[in-house]
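Chemist: No sequence on hand, only this structure:
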């Protein structure tokens, strides 16, 4: 790992932000008390990340419109990715040949939910083998209220070594669907929720329509390879599991 890696710079920017002062200590203390209340593959439930985001930006709590809700959702997803990645800080790099081979995977293939849950840590960072992004976080997320599980992908645009610009996609893992089906399922779920409380869903529809499904499919294929029973990965041993990941200072 290098100090100029995009995920490291993102973590450092949060550490320097006074709004998040004491954040990691509070999270560690909360996990010590409550971690038996959710699955071991999740670092913190989704609602906790939302609360932490609103605490850092109290102005979000004063509004209930589609823009604010979308901002809270995106910001808390990025915070969840970096916060869940922070304890282990695993970065996976595929060689060009392997990346290209996996990138040709069938986009219509069903996502193996059980395999995804074998991620070697709560969140990992995978370098992207093309120029489009620096890489992406893959984070397992649990929604406690409805007992739902998700795979969060946060792609980082490197931005010429300045602050990495994140782009967030959430994939429901309730059942085995293709990437397109999973994204569309989550889109319809969000639109129904917004319409129920009288919020205009136009921005939500626009957000989902702009998702690059092909890139998401490649990302999921890379993750599934890492989660396979015997991946050829240097530096990874059988002792690194979701229940007992290696800690990193």
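Modeler: Okay, I see it. Bear in mind the structure is a predicted one, so any value in this text is a computation, not a measurement.

Chemist: can we go C-alpha only for contacts and neighbour counts from here?
Modeler: Fine.

Chemist: what about residue 134, neighbour count?
Modeler: Neighbourhood size, residue 134 [other CA atoms under 10 Å]: 21.

Chemist: correction: residue 24
Modeler: For residue 24, the neighbour count with other CA under 10 Å is 14.

Chemist: just the one 3 residues further on next, same as before
Modeler: Here the neighbour count serves as a burial measure; for residue 27 (other CA under 10 Å) it reads 16.

Chemist: From residue 181, how far out is it?
Modeler: To residue 181, residue 27 is 34 Å away according to CA to CA, to the nearest Å.

Chemist: which parts of the helix or strand harbouring residue 188 are buried?
Modeler: Using DSSP states H and E, residue 188 sits in helix 179-196. Under the neighbour-count criterion of 16 or more other CA atoms under 10 Å, helix 179-196 has 179-184, 187, 191, 194 buried.

Chemist: ok, structure two:
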């Protein structure tokens, strides 16, 4: 499940995910051609949803073509499918999401409580994206960021949220089985990790640590799936991330990769609000005869269903992140929204 897949040295002047992409295209020079053929000849194949570029079976075929002559991959080669699926899908948009430090910390500290349906993850802004995680540690090593994308098994319909971590010691893949709510997804991870740990060196402490770490990373992902996340490109203000469209060429349809990475800044205005000095008032309200101390209401997730309860139109779950509030001071009097 976890484990370093590719220890590597990175150059300081080139974004880490771009260096990983350069290495991938060197290792799999026919990757783009095979993907175009796969997407152009979907007749007779089970369908998959638009938020998935290509199911894992397609990426397996690319790995098999390059590493095993189209035959079954060996046990030591199977991890390459995770690498291909994450970085290969990221190749077409190359979005790097840079969350403002104050918002990053507030999101990491927001617990995943309540019932959050996994369907909200279908709102990921791109097929695969890279989220930077400056200052984070994973298994005692620096975690620079991670790729995240969705998987849909075209045969049985089950879905996964797949995280591909970019740590100092190498890449690590973590699939979360979806269906129901995110709490169940984490519990499913724990069950599978314990089963895996029974035949490996993983301890219960390791498994619990991974689950807690994944829950924190999920908060970063969820913010990008909220009803109105604050995402912008400082070079092209007002633009939004999207899925690229294939273009017709002489040989058929072709999906062109992005020309270069694109930095998306996340939560700049919200972070500025979080940076504001808190003017706390400890004076007692007139007529109450008691002192009300200011205290912090921690950030949390809030969601609700919209749409008709009856009829053919499905309801939609709207997710919002409610930022920290200072109760008893001046900040709690401001009518601000975590998604502004």
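Modeler: Here it is on my side, so go on. Only a predicted model underlies this, so the values are computations on that prediction, with no experimental measurement involved.

Chemist: so which of the buried residues of helix 179-196 of structure 1 comes closest to residue 83 of structure 1?
Modeler: Set against residue 83 of structure 1, the nearest of the buried residues of helix 179-196 of structure 1 by CA to CA is residue 183 (23.8 Å).

Chemist: mind listing what that closest one touches?
Modeler: Contact analysis of residue 183 of structure 1 by CA atoms under 8 Å, 6 or more residues apart in numbering lists 170-172, 208.

Chemist: hmm, try it at 6 Å
Modeler: Contacts for residue 183 of structure 1 were tallied using CA atoms under 6 Å, 6 or more residues apart in numbering; they are residue 171.

Chemist: What sits closest to residue 238 of structure 2 if chain neighbours are left out?
Modeler: Distances taken as CA to CA, 6 or more residues apart in numbering place residue 232 nearest to residue 238 of structure 2, at 6.3 Å, with adjacent residues excluded.

Chemist: Could you pull out the helices in structure 1 for me?
Modeler: For structure 1, applying DSSP state H gives helices covering 6-16, 23-34, 46-56, 66-85, 96-103, 113-116, 179-196, 202-209, 213-226.

Chemist: and the shortest one, which stretch of structure 2?
Modeler: Put plainly, it is helix 113-116 of structure 1. Mapped onto structure 2 using TM-score structural alignment, helix 113-116 of structure 1 covers residues 118-121.

Chemist: And stretch 208-217 of structure 1, end to end?
Modeler: Stretch 208-217 of structure 1 has an end-to-end distance of 15 Å (CA to CA).

Chemist: now stretch 150-158 of structure 2
Modeler: Start-to-end span of stretch 150-158 of structure 2 (CA to CA) is 11 Å.

Chemist: Now stretch 100-120 of structure 2: buried residues?
Modeler: Applying 16+ other CA under 10 Å to stretch 100-120 of structure 2 flags 100-104, 106-108, 110-112, 116-118, 120 as buried.

Chemist: which outside residues touch stretch 118-134 of structure 2?
Modeler: 51-53, 89-90, 95-98, 144-149, 181-182, 225, 241-243.

Chemist: Can I have the buried ones of those residues as a PyMOL selection?
Modeler: Those of those that count as buried under 16+ other CA under 10 Å are selected in PyMOL with:
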select buried, resi 51+52+53+89+90+95+96+97+98+144+145+146+147+148+149+182+225+241
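
Chemist: Just the ones of the contacts of stretch 118-134 of structure 2 in strands?
Modeler: Judged by DSSP state E, the contacts of stretch 118-134 of structure 2 include 95-98, 144-149 as members of strands.

Chemist: residue contacts, the most centrally placed residue in structure 1?
Modeler: When CA atoms, centre = their mean is applied to structure 1, the residue found nearest the centroid is residue 152 (3.1 Å). Contacts for residue 152 of structure 1 (CA under 6 Å, 6+ apart) come out as 138-139, 169-170.

Chemist: make it 7 Å
Modeler: By CA atoms under 7 Å, 6 or more residues apart in numbering, the contact list for residue 152 of structure 1 reads 138-141, 169-171.

Chemist: From residue 61 of structure 1, how far off is it?
Modeler: Residue 152 of structure 1 is 23 Å from residue 61 of structure 1, where distance means CA to CA.

Chemist: still on that earlier bit, switch the contacts of residue 152 of structure 1 over to a markdown table; also include distance to residue 75 of structure 1.
Modeler: Listed next are the contacts of residue 152 of structure 1 as a markdown table, based on distance: CA to CA, whole Å:
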| residue | distance to residue 75 of structure 1 |
| --- | --- |
| 138 | 15 |
| 139 | 14 |
| 140 | 16 |
| 141 | 14 |
| 169 | 12 |
| 170 | 13 |
| 171 | 16 |
